[in-house]
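A.B. asks: Below is the sequence, then the predicted model.
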Amino acid sequence: MRWRENGRNRSKSFTSKADAQRFEGDVRRSRELGRPLDIDRGKELLSEFVETWWRRHVVPNLAKNTRDSYGPTWEKHIRRRLGGYRLRDITPGIVDQFKADLITAGAGPSVVHKALVILSGMFTCAVKWDHVERNPVDAIKVPTPKRARYVRPLPPATVEALRGQLLVQGRLLDATLVSVLAYAGLRPEEARALQ
């Protein structure tokens, strides 16, 4: 198959006539739509694309704690299994096998969840930046990690009794903190970050 693209003569060989005709249809369709036919699209390895994704999306958009948790998950679970694949070669079947491999290796639901969320985020950006046509993780059911323990909030009467004791002792800030924790639902680490 021979065609002209960006002022250059291009060619591509096929082993079957049907494949060549299908590709010729793609060339015609891209011309009609006015978009370039990029046969090198998605050729980069996932391990190469992660650097672009990290620089263009993760650093400017995600909190430091999220970035700090993404790095080890990428290194330990994703890079070894999928880093050597070209972006365009990662299919829903490969992602489903990746998920099964993580579970077989003993990864818990939260690890599987995080790995698939990271992978999906990468492919969402790859689609947005025209590296690939679709996100293969969209077809996979991402497990929701179960809460390790059930949170049992204190009844309001108990909260008010605690607050009352603190107010009697003149500890106004402590009483306020108890109210914020009990009624706003903040976790202790979130409350410590308040100013």
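C.D. replies: Structure received.
A.B. asks: When you work out contacts or count neighbours from here on, use the C-alpha atoms and nothing else.
C.D. replies: Noted.
A.B. asks: List the contacts of Leu116.
C.D. replies: For Leu116, the contact set (C-alpha atoms under 8 Å, 6 or more residues apart in numbering) comprises 99, 137, 142.
A.B. asks: Please give the element, helix or strand, for it.
C.D. replies: Using DSSP states H and E, Leu116 maps to helix 109-128.
A.B. asks: Out of the contacts of Leu116, who's the most crowded?
C.D. replies: Counting neighbours by other C-alpha atoms under 10 Å, Val137 leads the contacts of Leu116 with 24 neighbours.
A.B. asks: sec struct for that residue, please.
C.D. replies: Here Val137 is recorded as helix under DSSP: H, G, I helix; E, B strand; the rest coil.
A.B. asks: shouldn't it be in contact with Met122?
C.D. replies: No - under the criterion of C-alpha atoms under 8 Å, Val137 makes no contact with Met122, lying 9.8 Å away.
A.B. asks: Lys128 and Glu189: what is the separation?
C.D. replies: 35 Å (C-alpha to C-alpha, to the nearest Å).
A.B. asks: With neighbour numbers in mind, choose between these two.
C.D. replies: Lys128 (13 against 8).
A.B. asks: Please compare the first structure with the one that follows:
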Amino acid sequence: MRCTSKISVKTAEMPRPRLELGTWGRITRKEIAENRWRARARFRDFTGKTRQREAYGASGAKAERNLLRALRSEVDSAGDSIAGSTTVTALSKLWLADPDLTENCTAQTVERYTDSLNRHVLPALGEYMLMEVTVSRVDRFLRNLAAATPGNAKTARSVLNGMFKLAVRHDAIRSNPVRDVRLPAKPKQPVAAMSVDEVGALREGLRAWQDGVGYRGPRRGSDLLDVVDVMLATGLRISEVLALRWGDVDLRDQPTLTVSGTLVYLKKNGLLRQSHTKTSSGFRILTLPAFAVEVLLRRSVEAIPTETNAVFPSGKGTWKWPNNYRRTLRAALKDIESDGQISPHVFRKSVATLIDAEATLEAAAAVLGHSGTSVTAKHYIKKATAAPDMSEILDRFGKNRNEKDG
């Protein structure tokens, strides 16, 4: 007779995984009375303690929504703490106050980033928790934005990249979802630059328009052509030219011009002169060619003292708005039926192209205020592609060309 016995083995329950800071577990719903539901979840706060959190509503779904709203609010209000459950909106506020941004970016850049957040990033992603922001979600958002306005997409990517770098630094997420997102490449446009002869023809047309010769309207003053001449003599940006003060110009023995600031627009302050250039390498002293010295000498004699001491002041003696100058230039170009591609930046590219052709690329970069030559070569120098030398091969087509017909 066989004896059998049952052996019961009690399996130990696996402990529940510990919640990360600022996160919660599974939400349960329970109807506790007619039209009254309770939603409950375990929540681990930023002190490390896990507690029950609950909220109520007329239905299970409403109770859960109320609980989620309360949990997210608690996470977002936890000072500078960042967790996976922090919303993109809450992260944006911490990022805008982060010294890494405020101490390394100009006020104009911070304002541009804030505008991008309010207009594009937060309406699309603001309510997502950081743990919900995936590479594909960011990719979809940026590609849709790029299809409409590539420039806005580029700024939005910079904003998101900076925000999620901050989240990674705080261990809220393991990797930056923006890092692997690439914006669609823009078709490469040829560099637009003018030749010496084209500049001469343009100058004649602008002078006639400015003097009212052959064009309707009164004389328009000398500012339009004078600014063009200074740009062609220096390669300055329009915002740098209009920020020039007489203290930046030295017309003695070897006339020079010091580039020490630029005009910027801030919503809080309006148009103002920023007392530093776009980059540190932009602070430079340029030797002036004779035609620019002639322009500036004349203007110095005619100058009326103003509070700004600007070389090219507005009619009221304040800083001249770059956009107003661009508008006047466009009107003149339209009237003289010039190439619609001409803009203040084309003059800057023309300067770079001429210096590169007659001197060196390094000299062109230094005049433009670039820290290296790569940007100058890629975006500012107009060059034809050099084809390989196939002249000996093609010379075969010339065989018997000089033989007379028999």
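C.D. replies: Here it is on my side, so go on. Computed from a predicted structure; not experimentally measured.
A.B. asks: The helix holding Leu116 of structure 1 vs structure 2 - mean distance after superposition?
C.D. replies: When structure 2 is superposed, helix 109-128 of structure 1 averages 1.4 Å from its matched positions, counting by mean C-alpha distance after the TM-score superposition for structure 1.
A.B. asks: next one: the next helix or strand after that helix to chain centre, how far?
C.D. replies: Proceeding N to C from helix 109-128 of structure 1, the next assigned helix or strand is helix 156-168, under DSSP H and E. Using C-alpha atoms, centre = their mean, to the nearest Å, the mean C-alpha position of helix 156-168 of structure 1 is found 43 Å from that of the whole chain.
A.B. asks: now stretch 121-131 of structure 1
C.D. replies: Stretch 121-131 of structure 1 has its C-alpha centroid displaced from the chain centroid by 10 Å (C-alpha atoms, centre = their mean).
A.B. asks: so it matches what in structure 2?
C.D. replies: For stretch 121-131 of structure 1, the aligned range in structure 2 is residues 162-172, judged by TM-score structural alignment.
A.B. asks: Buried residues, the matching stretch. List them.
C.D. replies: For stretch 162-172 of structure 2, burial by neighbour count (16 or more other C-alpha atoms under 10 Å) applies to 162-168, 172.
A.B. asks: now stretch 93-104 of structure 1
C.D. replies: 94-96, 98-99, 102.
A.B. asks: same deal with stretch 193-210 of structure 2?
C.D. replies: Counting neighbours by 16+ other C-alpha under 10 Å, one finds that the buried residues in stretch 193-210 of structure 2 are 193-194, 199, 202, 205-210.
A.B. asks: Now distance to Leu333 of structure 2 too, for these, in JSON lines please.
C.D. replies: Listed next are the buried residues of stretch 193-210 of structure 2 as JSON lines, based on distance: C-alpha to C-alpha, whole Å:
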{"residue": "Ala193", "distance to Leu333 of structure 2": "16"}
{"residue": "Met194", "distance to Leu333 of structure 2": "14"}
{"residue": "Val199", "distance to Leu333 of structure 2": "13"}
{"residue": "Leu202", "distance to Leu333 of structure 2": "9"}
{"residue": "Gly205", "distance to Leu333 of structure 2": "8"}
{"residue": "Leu206", "distance to Leu333 of structure 2": "8"}
{"residue": "Arg207", "distance to Leu333 of structure 2": "11"}
{"residue": "Ala208", "distance to Leu333 of structure 2": "11"}
{"residue": "Trp209", "distance to Leu333 of structure 2": "9"}
{"residue": "Gln210", "distance to Leu333 of structure 2": "11"}
